[in-house]
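Peer 1: quick one, structure for this:
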Amino acid sequence: MSSSGAPTRSSYDVVVVGGGHNGLVSAAYLARAGLSVLVLERLDHTGGAAVSAPAFRGHDVRLSRYSYLVSLMPEALMRDLDLQVRLESRTTASYTPTSRDGKAGGLLVERPEGPATARSFADLTGGEEEYAAWREFYADVADLAHAVAPTLLEPLPGERALRDRVDPDIWRDLVERPLGEAVERRFRDDTVRGVVATDALIGTFASLHDPSRVQNRCFLYHLIGNGTGEWRVPVGGMGAMTDALAAAAGRAGAELLTGAGVSAIRPTGEGADSGAEVTFHAGGRDHVVSGRHVLANVAPWVLEILLGGVEDAATKPEGSQLKINLLLDRLPALRSGVDPAVAFAGTLHLAEDYTQLERAYADAAGGSVPTALPGEVYCHTLTDPSILGSAAGSGTHTMTYFGLHTPASLFADPARREAAKAEAVARAIASLDEHLVEPLASCVARDADGQPCIEAKIPQDVEADLAMPGGHIFHGDLEWPWAPARARLDTPAQQWGVQTAHDAVLLCGSGARRGGAVSGIAGHNAAQAVLASR
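Peer 2: This next block holds a predicted model:
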């Protein structure tokens, strides 16, 4: 049931704070197990960052406004919840336009890779060695993915147990040493190095040589989904995924309450007698409900405030991305002559040569919007035209741009925020225009007011829209998807990586260990911890 009124009871087995996709996964699993479940969502709709919506007045095209592709969601989870969602493979994995010695070219990676991919590597790099290195590297990555992926819906494996199942060289390259070392050792070409490295920087602000290896963890999460790391397109847009999850939770008997903003969580009791009270505002008045368990589908930094802590600016996460949604009247032609329907069907890399990535990081770390702004582009509608609405068949396409190395600090000054945002958007578009026959602006559709159909979101916008602190799309730095040595694994919550300082309060969102991206893994694991503690 979904409503914007009042809860139907004062006490539940489980109260889920936040109706994003992970909260809906938890609710569906727990309600199917016979528990009473209330989901509280402050917005007037569920889905969090995984939603589809019209973005431009006068156009009924439904864009995946924030999250836009699916990789990590396990197929077993989709089967468990009988999710009626189709995920389509993109025919192109990636295309990287290049300009060398005044000649326009590009690196094409097909899905699956075939002769055209091999020729593209040879044309760019002048031989077969780089493609051989590419295939060897990703075979090694696949070995690690095949070891990790099956554990994501199980209690946390120990680090040593996983390490012993993987070749020691790839464990060293991806886990023990900064990723930049392996990229520089295993590849020679600057463009190839950059294409490999970008998966380490999506939503993560770091150098490839950062000693914390946060970039390694980001890379791993982008490459282990279902053992393949393939990023697929949800037919109907990202909202189709969360609509299916909400339906699954509702069918199981969970109560979904929208327009319900939570203001406090107060743990009660200890051990077997523990629980929590949740205060929220809905239907024009305040309410208090109790739960044997409270699952927090909010960032840990936000949870600390709801538990009565202070807003500690020093520990607040900082997001680092620029998301631009566009509506095009037609696809632009590229200088390389490649078919735009091929180039834009997968991930099109811009200003993402390895040296460009490191230079952009240095620029941003120094407080400047990178001169050559790295980012990537793809067109959802080349795989799934169903989101076009009345524009279907007209040549119209959506275009999504995701920019790297644009930390929230670049837009921190309110007096300069709009100017800095405009500068970042201009540099993002310029990075694409460099490779086009005609400027992108000539292809952009107009809304009902005659304005270009361009919508940009910096980290501050993401925070304002979705309450993700600092606009951090992972709710904070990602953690390794296993238990570190000497970790305490005494309770079900610890064993599933969803524990907090309070027995009755568990993390079920991206801030849990094995959280991040649209995966549902954290929601599943929090639900399993609740069921194991009964």
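
Peer 1: CA atoms for contacts and neighbours, from now on please.
Peer 2: Will do.

Peer 1: give the full set of residues in contact with the residue nearest in space to the middle of the chain.
Peer 2: Most central in the chain under Cα atoms, centre = their mean is Ala517, positioned 3.4 Å from the mean C-alpha point. The contact partners of Ala517, by Cα atoms under 8 Å, 6 or more residues apart in numbering, come to 67, 70, 72, 473-474, 510.

Peer 1: and those residues, which is closest to Thr268?
Peer 2: Nearest to Thr268 out of the contacts of Ala517 is Ser510 (Cα to Cα; 25.0 Å).

Peer 1: one more to line up against the first:
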Amino acid sequence: MPAQHSARHIHDAVIVGGGHNGLVAAAYLARAGRRVLVLERLDHTGGAAVSARVFPGMDARLSRYSYLVSLLPRRIVTDLGLRFAVRKRTVSSYTPAHRGGRDTGLLVSGDESRDREAFERLTGSDREFDAWRRFQGMTRHLAERVFPTLTEPLPTREELRARIDDEAAWRAVFERPLGETIEEHFADDLVRGLVFTDALIGTFSHAHDPSLRQNRCFLYHVIGGGTGDWDVPVGGMGALTDALADAARAAGAEIATGHEVVSVATDGRTAEVGYRTADGEGTVAARHVLVNASPRESAALLGEEPPPEARAEGAQLKVNMLLRRLPRLRDRSVDPREAFAGTFHVAEGYEQLETAYRQAAAGEPPTVPPSEIYCHSLTDPSILGPDLARTGHQTLTLFGLHVPARLFTGDADHDARLREELLEATLARLDDHLAEPIADCLARDAEGRPCVEARTPLDLERDLRLPGGHIFHGDLAFPHVQDSRPADTPAGRWGVETAHPGVLLCGSGAVRGGGVSGVAGHNAAMAVLGR
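Peer 2: The predicted structure is shown next:
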């Protein structure tokens, strides 16, 4: 174990944090013959990409924090020989609505004729569907051109623009607030909201934000895999990080859990990493330190003030549920097994999203909280034990938008009450579209409690050290060099540099970090190897 190491034994790389990016970096470096040590604070690897039996006595392995896979390049799976697979969802999304005195909705299945009919039934014409097809064509083009660059050295802004080779697409995403493009393409409020939600997952913003943080989030959500598809990890998200840990160990990397890194000191040539365990403290030396934590945490380890851009604020409510059965819908034209097979959108109309943002920005909880829901067990029943699967149980994971950390004070009683109020309000908006309350469908755990848990940004900060509960460690960056000059160091060329040679970012705070992708880990390893 690391406690037995001394500073005289220099590792080629010490990796701070055993989340998925740290494990990717460890596996690549160890396979290249480097001496690698991973130090992880918790008693398990995986970070936010884990599967857990959340409810006592219930044999259901939920992807507890991160849910779906889109940005993980196939190259990483192949290079590292991972035994890991994803499955396509049979439906893209369902968005319930109340129109003309009737309960209806928009089911996007991916079948062109069926989708055209669904758009016409909702909006009364085929205009929105034709606009949808044109818009999806634009995002597919971006995906095909941009996604392959994520595992290459950073292009300059002009190089990426030339690679995209579509000025309208470039301006729509890289230069103009996304709301302008959405409003030019679409007239229907529900369709506008459906498009815009991809700009808000993990990002507190609005459609006309001049900073374009919403555009950056949108870009990463539509380019994954070169298609923009969001897939279900077979066996839950923990299946990926378990496979990564196995690959790293098989290649010779050492992984030490229960080791909290507390300091990093560097002279530019080597570094000394201080850590703490239940048994005491120790140090290890390394030629490179790869920090699989936020830029804010990296600065703290180095004893520095974090840069202004390292400030972060998460803005989501994460809810895990186990159901005895799927609920019936008010919209009887749709089978619940189809409606919940994709992304089930709740209160995510364009104006609803704007209203919720304005309320939250002013420090008030949204009166109509927007959210989206995923039922992974419909696509991958293996996450359920045999008894649960046989009796029709299903998992639901809910991602609530516009719940910024600023709403919480740090006072335990206040924050617990607010969490319960937000959970109640969020589930009530889901109930608006159900023929029966979701509470009636919840399973009960071994102690008789409803199988539902909620996590706020402050919970994620406490549990996972996510700054402000921000799931991307901070605002995402466009995937190009951040100024007009080509980078002049390996770390700069790969978008993983810090102010200290030999100390690299390998987590979501790196350029092209964010999401379950492994890209930052891959790129940090490539920088160390000089590739």
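
Peer 1: rewinding a little: the residue nearest to the centre of the first structure falls within a helix, correct?
Peer 2: No - looking at Ala517 of the first structure with DSSP: H, G, I helix; E, B strand; the rest coil, it is coil, so not inside a helix.

Peer 1: and it, what's its match in the second structure?
Peer 2: Under the alignment (TM-score structural alignment), Ala517 of the first structure maps onto Gly515 of the second structure.

Peer 1: could you dump the contacts of Ala517 of the first structure into a markdown table and include neighbour count, distance to Gly105 of the first structure and secondary structure?
Peer 2: What follows is the contacts of Ala517 of the first structure, written out as a markdown table (neighbours: other Cα atoms under 10 Å; distance: Cα to Cα, whole Å; DSSP: H, G, I helix; E, B strand; the rest coil):
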| residue | neighbour count | distance to Gly105 of the first structure | secondary structure |
| --- | --- | --- | --- |
| Ser67 | 19 | 30 | coil |
| Val70 | 22 | 29 | strand |
| Leu72 | 27 | 32 | coil |
| Ile473 | 29 | 33 | coil |
| Phe474 | 24 | 35 | coil |
| Ser510 | 27 | 39 | coil |
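
Peer 1: list just the nearest of those residues to Val233 of the first structure.
Peer 2: Checking the contacts of Ala517 of the first structure against Val233 of the first structure with Cα to Cα, the nearest one is Val70 at 6.4 Å.

Peer 1: quick check, the closest one in contact with Gly520.
Peer 2: No - counting by Cα atoms under 8 Å, Gly520 is not a contact partner of Val70 of the first structure; they are 10.5 Å apart.

Peer 1: with adjacent residues omitted, what lies nearest to Ala206 of the first structure?
Peer 2: Among residues not flanking Ala206 of the first structure along the chain, Gln215 sits closest, at 6.3 Å (Cα to Cα, 6 or more residues apart in numbering).

Peer 1: the one you found: neighbour count?
Peer 2: 29 (other Cα atoms under 10 Å).

Peer 1: any idea how far Ala254 of the first structure is from whatever residue of the first structure lines up with Asp335 of the second structure?
Peer 2: Matched by TM-score structural alignment, Asp335 of the second structure corresponds to Asp339 in the first structure. When distance is defined by Cα to Cα, to the nearest Å, Asp339 of the first structure is 48 Å away from Ala254 of the first structure.

Peer 1: for Asp445 of the second structure, see how far away Pro327 of the second structure is.
Peer 2: 19 Å.

Peer 1: which of these two has more residues huddled nearby?
Peer 2: For the pair Pro327 of the second structure and Asp445, the greater number of neighbours falls to Pro327 (21 against 17), based on other Cα under 10 Å.

Peer 1: and the contacts of Ala517 of the first structure, which is closest to Val298 of the first structure?
Peer 2: For these, the closest approach to Val298 of the first structure (Cα to Cα) belongs to Ser510, at 7.8 Å.

Peer 1: ok, now which ones touch the closest one?
Peer 2: The neighbourhood of Ser510 of the first structure, defined by Cα under 8 Å, 6+ apart, consists of 22, 297-299, 474-475, 516-517, 522.

Peer 1: nearest spatial neighbour of it, chain-adjacent residues omitted?
Peer 2: Nearest residue to Ser510 of the first structure, sequence neighbours excluded (Cα to Cα, 6+ apart): Gly516, at 4.4 Å.

Peer 1: how close does the alignment partner in the first structure of Ser294 of the second structure sit to Leu322 of the first structure?
Peer 2: Counting by TM-score structural alignment, Ser294 of the second structure lines up with Ala299 in the first structure. For Ala299 of the first structure, the distance to Leu322 of the first structure (Cα to Cα) stands at 20 Å.
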